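J.: predicted model follows, preceded by the sequence.
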Amino acid sequence: MLTDMQVIVRLLLAVVLSGLIGLERQFHKRTAGLRTHILVSLGSCLIMLTSLYVFDIYSSKVPLDPTRIAAGVITGIGFLGAGTIIRDREGIRGLTTAASLWAVAGIGMAVGCGFYVGAVFTSVLVLVVLFFLRYIENIVFDEQKKAK
């Protein structure tokens, strides 16, 4: 059984990690920014904590599978992510934001079940993708435009 302090630390870590990713999205004026990313991760973390809590209480009485709740979270985040995707004359926008929401849901779930290394390293990788690969894409695509 987790202590109250462990629960609080996990929830705060989910806020910090997803907040960094949300800041990048907010900075680039995307549809889902700081608050949305934090709320998705925080909710996912709480769902995992609740799943672990219920498993601890009832596993000796009823056969439970705590991973079933996690699967439901991933499905639900898919619907939320779909709301950030916009198709217009210029093409499709919002795919990266939808993917980042899915990623912070996973980060929140990892923190919730105590998989800190996975959560922190994934957060770093997501930030690398969002910050640095944007510049590489711009350089490559600018060169391609100039070549035409």
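T.: Yep, it's here. Numbers count the residues shown, from 1 in each chain.

J.: alpha carbons only for contacts and neighbour counts from here, please
T.: Fine.

J.: which SS class is residue 92?
T.: Under DSSP: H, G, I helix; E, B strand; the rest coil, the three-state class of residue 92 is strand.

J.: swap in residue 14?
T.: helix.

J.: thought residue 19 was touching residue 38, still the case?
T.: Yes: here residue 38 reaches residue 19: they are 5.4 Å apart, a contact under C-alpha atoms under 8 Å.

J.: need the contact list for the residue nearest the centre of the chain.
T.: For the chain, residue 104 is the residue whose C-alpha lies nearest the centre (C-alpha atoms, centre = their mean; 0.9 Å). Neighbouring residues of residue 104 by C-alpha atoms under 8 Å, 6 or more residues apart in numbering: 18, 21, 37, 38, 40, 41, 123.

J.: equivalent analysis for residue 111, please.
T.: Counting by C-alpha under 8 Å, 6+ apart, residue 111 has contacts 10, 11, 13, 14, 45, 119.

J.: comparison target, given below:
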Amino acid sequence: MEQILADLFPETEVPYPVMLARMVGAILLGAVIGAEREYQSHPAGLRTHILVALSACVFSLLSIESVHMAGFSDEQVRIDPLRVIEAVTSGVAFLAAGMIVFSRGEVKGLTTGAGMWLAGAVGLSVGLGYWFVAAFATFACFVVLFILGKIEIGSEESGSQKDGSKEKRD
């Protein structure tokens, strides 16, 4: 029984309760970012942003652990945790780019794509233990998406009343 538990829960650099807290934090902070997109009825909403933040967190936890794994301690094996950050960044950028559409002279989905990219950065931050960075980035994102979004809507409505046109928001 002891060997089964040792196989299921090998020794780690980051204790399991801390890993769990970081993953839960990524879920919650990703949800804050995704909630506004969901509220605005955009295709990449709550679930997408949670999954992006959580996956980035898991990749960062794995990069921390891989540096300390016994099997990778050989002189010939080189582990570069920055490659994980680069891989997450390019992977999320690929997803975010899929959200951006250029149609009839208008760009749509750019803000949602940027939110997904930030959710990935927040997940990496939490996974690496930089809670302050993740929390502040989430707060700033909320301000930009929700509060500045309300200001944008107000200015668009007053502009459409003046010239009779109505712009479509991202």
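T.: Sure thing, it's come through. Since the model is a prediction, treat every value here as computed from it, not as a measurement.

J.: rewinding a little: so which helix or strand takes in the residue nearest to the centre of the first structure?
T.: Taking DSSP states H and E as the criterion, residue 104 of the first structure maps to helix 95-112.

J.: what's the average distance of that helix to the second structure?
T.: Compared with the second structure after fitting, helix 95-112 of the first structure deviates on average by 0.2 Å (mean C-alpha distance after the TM-score superposition for the first structure).

J.: same question for stretch 46-54 of the first structure.
T.: Mean for stretch 46-54 of the first structure is 0.3 Å (mean C-alpha distance after the TM-score superposition for the first structure).

J.: and that stretch, what's buried?
T.: 46, 47, 48, 49, 50, 51, 52 (16 or more other C-alpha atoms under 10 Å).

J.: could you tell me where stretch 124-136 of the second structure falls in the first structure?
T.: Aligned by TM-score structural alignment, stretch 124-136 of the second structure corresponds to residues 109-121 of the first structure.

J.: the helices in the first structure, which residues?
T.: 4-27, 34-58, 67-82, 95-112, 116-147 (DSSP state H).

J.: reformat those helices as a markdown table; add distance to residue 88 of the first structure.
T.: Below are these laid out as a markdown table (distance: least, C-alpha to C-alpha, whole Å):
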| stretch | distance to residue 88 of the first structure |
| --- | --- |
| helix 4-27 | 20 |
| helix 34-58 | 23 |
| helix 67-82 | 15 |
| helix 95-112 | 13 |
| helix 116-147 | 21 |
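
J.: looking at those helices, which is buried most?
T.: Mean neighbour count (mean count of other C-alpha atoms under 10 Å) peaks for helix 95-112 among these, with a mean of 25.

J.: for residue 45 of the second structure, the count of nearby residues, please.
T.: Using other C-alpha atoms under 10 Å, residue 45 of the second structure is surrounded by 22 other residues.

J.: residue 133 of the first structure matches what in the second structure?
T.: Per TM-score structural alignment, residue 133 of the first structure is aligned with residue 148.

J.: contacts only, for that match.
T.: Here residue 148 of the second structure is in contact with no residue (C-alpha under 8 Å, 6+ apart).

J.: distance of it relative to residue 75 of the second structure?
T.: For residue 148 of the second structure, the distance to residue 75 of the second structure (C-alpha to C-alpha, to the nearest Å) stands at 52 Å.

J.: many thanks, we can stop here.
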